[in-house]
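K.L.:
Have a look; sequence and predicted model below, questions after that.
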Amino acid sequence: MMHPFRIIPAVLLGLLLMVAGGCSKKTIMPYPTGNGAGAPEAKSIDYPAGQEAGTITEEDMAAPQVDTLDTTTAAGKSLGGFAISGDQNSEEYKKLHGRSSPQMQPIYFNFDQATIRADQIPRLEANAAYLKNNPGVKVVIEGNCDERGTNEYNLALGERRALNAKKYLVVLGVEPQRIRTVSYGEERPLFTGDDEFSWSQNRRDDFILE
C-alpha cells in the first residue's frame, strides 16, 4: 500500500502540468501582405440571388454608417462650399478632395465592398446637383482600391465602385451620356502608408470634370 505522503507530490505534479498546458499561447497567423492571391482583398464578393455585380439595393442604401470621414476643414468650412484652396499635395487637401475636381466630392467605400455607403449619399447628391446645374459639363468617375489583393481583382472592384456611383447619379437625374467610368484598381494610391488610414482613403471614387 502506497504511503499517503507519497500520493500528495504526485497529485501536485499533475495539477501543475494541467495548469501549464492550459496557459500555453495559441499561434495566431498574420494576414499575408503584398499582392498575393491569399491576401484578404482577394476574397470574392457574394451578391444576393438576382442581383448583378454593381447594382444598388435598398439594403445597401441603409448600410451602417461606419468609417465616416469628416467633410469639414479645421476652420469649419464645408467641403460642399467649393471654396477650399491650398496645396493639392498636402495631406489635408487630399483628405478633403482625393483627386476629384474642386467642385466635386469623392466618395469612400468599406473594405472589399462596392456598395454605396449611407454616409456617402449626401456627397453624391451634391455632385448630382452641380452636374444638373451645369448641363454642359461631363464627368469621369475613377474607381480606386487599397493595395491588398491581386491587381486583377482590384481592377474589377474599382470598376464596380465607379459603376455604382454612375448608376446613382443617373437615378438622381444626371444624363448617362455625360458620365464615363474608369478603374485604376490599386495602381494610383493617394496615400502610400501600410495602415488602415491610408487604405480607407484609397478605397475611393474620384469625380473629374471634363
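P.N.:
Thanks, I have the structure now.
K.L.:
From now on I want contacts and neighbour counts done on CA atoms only, so please keep to that.
P.N.:
Will do.
K.L.:
Return the set of buried residues in stretch 148-157.
P.N.:
Residues of stretch 148-157 classed as buried: 148, 149, 150, 151, 153, 154, 155, 156, 157 (neighbour count, 16 or more other Cα atoms under 10 Å).
K.L.:
Specify which member of the residues you listed is nearest to residue 19.
P.N.:
Using Cα to Cα, residue 148 comes nearest to residue 19 of the buried residues of stretch 148-157, at 40.5 Å.
K.L.:
my guess is the closest one contacts residue 38, does it?
P.N.:
No: judged on Cα atoms under 8 Å, residue 148 makes no contact with residue 38 at a distance of 9.6 Å.
K.L.:
As a check, name the ranges of all helices in the chain.
P.N.:
For the chain, applying DSSP state H gives helices covering 4-22, 58-61, 91-97, 121-133, 151-171, 196-202.
K.L.:
try this one side by side with the last:
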Amino acid sequence: MNASTRLVITCAVTGLLLFAGGCSDKNINPYSSQPQTNMPEGKSIDYSTTQGTITEEIGPSEESLDSAGRNGETIGSFSINNDQNSEEYKLTYGRSSIQMQPIYFNFDQSIIRDDQISRMEHNAGYLKSNPASNVVIEGNSDERGTNEYNLALGERRAQVAKNYLIELGIEEYRIRTVSYGEERPLFTGQTESDYIQNRRDDFIIE
C-alpha cells in the first residue's frame, strides 16, 4: 500500500470518527441532585444563552416578595382593590386569594424553601383565625418538561404545602390540593423571570 493510499484511508477514518462524535447524544445532568425517572421542568434549556444570577435560579428573594407587605395590603401605590388580572396583582398574589400568600419553589424541587416558611405561617395564621374557611392549594410548574412530569411535580408541591399546614395545626379536612402543572401559566413568556413566577403554589380560600 503506497503512501497516498494510506493518507486517503486515514483521512476517511478520521472524518467518520469526527462525524460520529458530533452526532452522538450528549448527557446533561439534571439541575436537581435527586434521581429522576422522567424529564424535569427544563427539557430544553439553552445554557449558552442563560446568564442567570443566583436570585434567578432560586426564585424571588424574601425581600422582594415582602414588598407587598405581610398583610398583602399594598405594593407601592398598588391597592388591594386593583384588578386581579393586573401584573401587579399577579406578582404579589399569584392566583392566591388576597388573604393568602403564594409560595415559590426552586427549579425541579418540591421542598419548601426557608425563605417561604413565613408565608406558610401567615397562611396558617389566617386559617386559624377563620375556622369556617377552607383552602385549595394549587400546585404549578414552569413549562419546561413533559406534561406528565409537571403535573406530578405540581401535585408534590401542593401536597408538601398541605402537610406543612397540617403540622402548623390546620385540620386536614379543611385542605384540598390540585395540580395544574404547566397548564395554567401565570406569565406566558419564556424568560427566567416568567419561570420563577410560575413555579408556585397558590392558596385559594373557599
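P.N.:
Cool, got the structure. Remember, it's a predicted structure, so these values are computed and weren't measured experimentally.
K.L.:
sorry, back to before: among the buried residues of stretch 148-157 of the first structure, give me the pair with the biggest separation.
P.N.:
The widest separation within these (Cα to Cα) is 13.4 Å, between 148 and 156.
K.L.:
Next, the contact list for residue 89 of the first structure, please.
P.N.:
With contact set as Cα atoms under 8 Å, 6 or more residues apart in numbering, residue 89 of the first structure has no partners.
K.L.:
Distance check, it against residue 45 of the first structure.
P.N.:
34 Å (Cα to Cα, to the nearest Å).
K.L.:
Same check on residue 179 of the first structure?
P.N.:
Going from residue 179 of the first structure to residue 45 of the first structure by Cα to Cα gives 25 Å.
K.L.:
These two: who's more crowded?
P.N.:
A direct count of neighbours by other Cα atoms under 10 Å for residue 179 of the first structure and residue 45 places residue 179 higher, at 22 against 12.
K.L.:
Surely the more buried one and residue 136 touch.
P.N.:
No: counting by Cα under 8 Å, residue 179 of the first structure does not reach residue 136; the two are 11.8 Å apart.
K.L.:
How about the residue mapped onto residue 205 of the second structure from the first structure: what's its closest non-neighbour residue?
P.N.:
Using TM-score structural alignment, the partner of residue 205 of the second structure in the first structure is residue 209. Spatial nearest neighbour of residue 209 of the first structure, excluding adjacent residues (Cα to Cα, 6 or more residues apart in numbering): residue 139 at 4.4 Å.
K.L.:
residue ranges for the strands of the second structure, please.
P.N.:
Remark: strands assigned in the second structure by DSSP state E are 74-75, 78-79, 103-104, 135-140, 175-181, 200-205.
K.L.:
now those strands as TSV including distance to residue 110 of the second structure?
P.N.:
Converted to TSV, the strands of the second structure look like this (distance: least, Cα to Cα, whole Å):
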stretch	distance to residue 110 of the second structure
strand 74-75	28
strand 78-79	31
strand 103-104	9
strand 135-140	10
strand 175-181	12
strand 200-205	10
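K.L.:
Which of these sits closest to residue 63 of the second structure?
P.N.:
strand 74-75 (12.5 Å).
K.L.:
Off-centre distance for the closest one?
P.N.:
Averaging C-alpha positions (Cα atoms, centre = their mean, to the nearest Å) puts strand 74-75 of the second structure 24 Å from its chain's average.
K.L.:
what does that strand contact?
P.N.:
Applying Cα under 8 Å, 6+ apart, the contact partners of strand 74-75 of the second structure are 67, 68, 69, 80, 88, 92.
K.L.:
tell me, stretch 189-196 of the second structure lands on which residues of the first structure?
P.N.:
The counterpart of stretch 189-196 of the second structure in the first structure, using TM-score structural alignment, spans residues 193-200.
K.L.:
Report the buried residues of that stretch.
P.N.:
Judged by neighbour count using 16+ other Cα under 10 Å, the buried positions of stretch 193-200 of the first structure are 198, 199, 200.
K.L.:
Now residue 105 of the second structure: closest residue in space that isn't a chain neighbour?
P.N.:
That would be residue 199: by Cα to Cα, 6+ apart, it lies 5.5 Å from residue 105 of the second structure.
K.L.:
typed the wrong thing, it's residue 124 of the second structure
P.N.:
In space, residue 124 of the second structure comes closest to residue 165 once its chain neighbours are excluded; the distance is 6.0 Å by Cα to Cα, 6+ apart.
K.L.:
The one you found contacts residue 120, doesn't it?
P.N.:
Yes: counting by Cα under 8 Å, residue 165 of the second structure does reach residue 120; the two are 7.1 Å apart.
K.L.:
Serialize the helices of the first structure to TSV and add fields for distance to residue 183 of the first structure.
P.N.:
Converted to TSV, the helices of the first structure look like this (distance: least, Cα to Cα, whole Å):
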stretch	distance to residue 183 of the first structure
helix 4-22	51
helix 58-61	21
helix 91-97	18
helix 121-133	18
helix 151-171	5
helix 196-202	13
